[in-house]
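Undergrad: Need a 3D model of the following:
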Amino acid sequence: MSPIITGLITIAVAVAGCAAYFYASNWVVDRVIFPPRTDDQGRNIRRATKIRPWLFIFPAAFFLSIYLIYPVVGSFWRSLFNRSGQEFIGLGNYVQMFSEEGFRVAFFNNILWVIFVPAASTFLGLLVAQLTDRLKWGNVAKSLIFMPMAISFVGASLIWKFVYANDPDIGIINAVRDTFGMEPVDVLQIPFWNNFFIMFILVWIQTGFAMVILSAALRGIPEETIEAAIIDGANPFQIFFKIKIPQILPTILVVWTTITILVLKVFDIVYAMTGGNFDTEILPSYMMDYMFRDDGRATAVAFVIMIVVTPVMIWNIVQARREMR
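TA: So this is what the prediction gives:
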């Protein structure tokens, strides 16, 4: 059967199934559970009205439970078994993982990513948003800065691999060094600092995202507060740091935590740049090292990543809800 016909049949069956479910569930509520009776009709209608929203969200909640909660529980259970998945070893994978030097290096590098990338991206995005709003060609500048967001992480890594190349004829850094008579150097092999060269790729990509969100927040600041500060004699720096920043602080925090969640899931940039070599391993790439060799260890690393991401994600949701009030 043609894939197009199969897709159309699937859509038709899904739509018909949803319509049948909602019709049947409403009929059960209105006719069976709370049937219309003359003596208590108003009370039954109120009860049915309270239950009806749960009927609408039940399918989504059910499938979310299957596709989200079940894999989490299943992954944790799988992490309690050995490599073959036949022997139950409890927390053995976690004990062995925390005792390895490679895991500690990956965890330390992840901390560096979480500290540096969100801070740099948010700061540069806020700086660009403030400066471009004062320029006539600000929209052109914003478009150029936002453009890296359209590039995949692997594509961006390949671009910056040429920038970091140790050949002076290709790499910009070594071209500058060659101008001053310095020897070429492979920046991706410099211990510790090579992590920051890789991090800058994500900063380059995410600055555009931060700029767009923060630019909208800056434009939403009431002009009255700025005019009042100018009348009181405030200089541009005081207006920016004491008037604008406090008013958009919730938006800054949301941007910060959103980028933080992305950072904790980044894998492809490190894999494309160094493959995790030269002490640039992070938790996702460390997990991939064991994915095809030791499934129990890989799922243990995945569960650790989930534990680290979850508090940041919850905090981000809380901040977003406060922003919407």
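
Undergrad: For the rest of this, base every contact and every neighbour count on C-alpha atoms.
TA: Noted.

Undergrad: residue contacts, Met199?
TA: By Cα atoms under 8 Å, 6 or more residues apart in numbering, Met199 lies in contact with Trp113, Phe116, Val117.

Undergrad: Recalculate using a threshold of 7 Å.
TA: Residues in contact with Met199, defined by Cα atoms under 7 Å, 6 or more residues apart in numbering, are Trp113, Val117.

Undergrad: any idea which residue sits dead centre in this structure?
TA: Most central in the chain under Cα atoms, centre = their mean is Leu262, positioned 2.9 Å from the mean C-alpha point.

Undergrad: Distance check, that residue against Asn109.
TA: Per Cα to Cα, to the nearest Å, Leu262 is found 15 Å from Asn109.

Undergrad: same check, this time on Ala156
TA: Distance from Ala156 to Asn109, by Cα to Cα: 20 Å.

Undergrad: Also Met182?
TA: For Met182 relative to Asn109 (Cα to Cα), the value is 29 Å.

Undergrad: Run the chain-centre distance for the helix ranked longest in the chain.
TA: Looking across the chain with DSSP state H, the single longest helix is helix 101-132. Chain-centre distance of helix 101-132: 13 Å, with Cα atoms, centre = their mean, to the nearest Å.

Undergrad: Can you give me the buried ones in it?
TA: 102-110, 112-114, 116-130, 132 (16 or more other Cα atoms under 10 Å).

Undergrad: Ok, stretch 161-169 next?
TA: Buried, per 16+ other Cα under 10 Å, within stretch 161-169: Lys161, Val163, Tyr164, Ala165, Asn166, Asp167, Pro168.

Undergrad: Checking my notes, the fourth one in a strand, right?
TA: This points to Ala165. No. Counting by DSSP: H, G, I helix; E, B strand; the rest coil, Ala165 is not part of a strand but coil.

Undergrad: for it, what are its contacts?
TA: Ala165 neighbours (Cα under 7 Å, 6+ apart): Gly171, Asp186.

Undergrad: let's see this one next to it:
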Amino acid sequence: MSSAEKFVQMIICIALFFAVVAIILLATSKLRSRSGERIQFLAFVIPALALIAIGLLYPAIVTIYRSFQNNTATEFVGLDNYHTIFTDSGQLRVLRNTFLWVLLVPTVSTFIGLVYAVLVDRARMEKFAKGLIFLPMAISLVGASLIWKFVYDYKDKSVDQIGLANQILKSLGFDTYQFLLTEPWNTLFLIIIMIWVQAGFAMTILSASIKAIPDDIVEAARLDGVSGLKMFRFITVPSIRPSLIVVLTTISITTLKAFDIVRTATGGNFDTSVLAYEFYVQSFRSNNAGLGAALAVIIFVLVLPIVVYNVRQMRKLEGR
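TA: Here you go, the predicted structure:
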């Protein structure tokens, strides 16, 4: 399909969307009674629910069903695919890498963002300083991975270096290092890329929350002799706890779906694959539909508790 045909299809879809909305508005515009408002409400909600069922619920059910089938999705094999994930050495490395990603990326990104937000709060160059750490958020994960591939680029110590990291090592008199090839540390160097991107997001949300702390609370704490680390521990952190939860859960979900960095930087080689990338490999490269579906279900199961916890916290805040 050519780009022109795709563009025409996009225009048609947009036109159909506006046409459906216009039809609903015209059909319900004269309904002024309470029952008419309910009809108007249902007229908008039912199509949305139908789209959710078609685009989300149905694929989820099919994926769960296929996770109990063989590689060609033609024979029921029970829990064999899940047994493979939790017993095969290669899949266990994938789980280990994913655990490291989920453990380190949210915590380190949030910590860096929080500390940075506190340090630059009301500083003279605050906007410029925030812009520097937020800038990676404007770059796609593919772009960020390409940038860091140049940073990690490896050449023998005897020749000129392209990679910044190895140039620094060479300048200090050390041997150059294969950052993306040496196991298991290459996974940590990939994690650094995600932290570099997500720290700006954490800083932005937490900085806004810090500025929203009432001045009277801060002044009262200062009158009581609270300052420095005590102010940070007993006033700042408890006051922005809801924002911390949102940042941690959001980055955790993003990390569980990490694909671009692994695909661009290493292609999943050298024991750097994670769940989202392994799902792609098994489903579309190894043609193992059953195992790929099982990996997708595991990602869903891992994300679900985080989403539920986040929703409960938001409801508690709304109930205050």
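
Undergrad: quick one: contacts for the residue nearest to the centre of the first structure?
TA: For Leu262 of the first structure, the contact set (Cα under 7 Å, 6+ apart) is empty.

Undergrad: quick one: what's aligned to it in the second structure?
TA: Counting by TM-score structural alignment, Leu262 of the first structure lines up with Thr254 in the second structure.

Undergrad: Could you measure from the residue mapped onto Tyr67 of the first structure from the second structure over to Ile61 of the second structure?
TA: Applying TM-score structural alignment, one finds that Tyr67 of the first structure aligns to Gly55 in the second structure. According to Cα to Cα, Gly55 of the second structure and Ile61 of the second structure sit 11 Å apart.

Undergrad: How about Leu188 of the second structure?
TA: Taking Cα to Cα, one finds Leu188 of the second structure at 35 Å from Ile61 of the second structure.

Undergrad: All the helices of the stretch 151-300 of the second structure, residue numbers only.
TA: In the stretch 151-300 of the second structure, the helices defined using DSSP state H, counting those that start in this stretch lie at 164-171, 185-211, 215-223, 228-231, 237-239, 241-256, 260-265, 275-280, 289-318.

Undergrad: Just put these in CSV and tack on distance to Ile139 of the second structure.
TA: Shown next, in CSV, are the helices of the stretch 151-300 of the second structure (distance: least, Cα to Cα, whole Å):
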stretch, distance to Ile139 of the second structure
helix 164-171, 19
helix 185-211, 8
helix 215-223, 35
helix 228-231, 34
helix 237-239, 29
helix 241-256, 15
helix 260-265, 12
helix 275-280, 20
helix 289-318, 25
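
Undergrad: which stretch among those helices comes nearest Phe41 of the second structure?
TA: helix 289-318 (23.6 Å; Cα to Cα).

Undergrad: mean per-residue distance, the closest one to the first structure?
TA: Average distance, helix 289-318 of the second structure versus aligned residues of the first structure after superposition (mean Cα distance after the TM-score superposition for the first structure): 1.8 Å.

Undergrad: residues touching the aligned partner of Phe150 of the second structure in the first structure, list them.
TA: Aligning on TM-score structural alignment places Phe150 of the second structure opposite Phe162 in the first structure. Shown here is Phe162 of the first structure, whose contacts under the criterion Cα under 7 Å, 6+ apart are Ile170, Gly171.

Undergrad: highest average neighbour count across the helices of the stretch 151-300 of the second structure?
TA: Mean neighbour count (mean count of other Cα atoms under 10 Å) peaks for helix 275-280 among the helices of the stretch 151-300 of the second structure, with a mean of 23.

Undergrad: what's that one aligned against in the first structure?
TA: Under TM-score structural alignment, the match for helix 275-280 of the second structure is residues 283-288.

Undergrad: Give the aligned equivalent of Val102 of the second structure in the first structure.
TA: Using TM-score structural alignment, Val102 of the second structure lines up with Val114 in the first structure.

Undergrad: Now which residue in the second structure aligns to Ile248 of the first structure?
TA: Aligned partner of Ile248 of the first structure by TM-score structural alignment: Ile240.

Undergrad: correct me, but that match touches Ser209?
TA: Yes. Counting by Cα atoms under 7 Å, Ile240 of the second structure touches Ser209, with 5.8 Å between them.

Undergrad: Let me see the residues that make contact with stretch 168-182 of the first structure.
TA: Phe162, Val163, Tyr164, Ala165, Asn166, Asp167, Glu183, Pro184, Val185.

Undergrad: What of stretch 111-126 of the first structure?
TA: Residues from elsewhere that reach stretch 111-126 of the first structure, judged by Cα under 7 Å, 6+ apart: 199, 203, 206-208, 210-211, 214, 255-256, 259-260, 263.

Undergrad: With the second structure overlaid, report how far it is off on average.
TA: So stretch 111-126 of the first structure averages 0.6 Å relative to the second structure (mean Cα distance after the TM-score superposition for the first structure).
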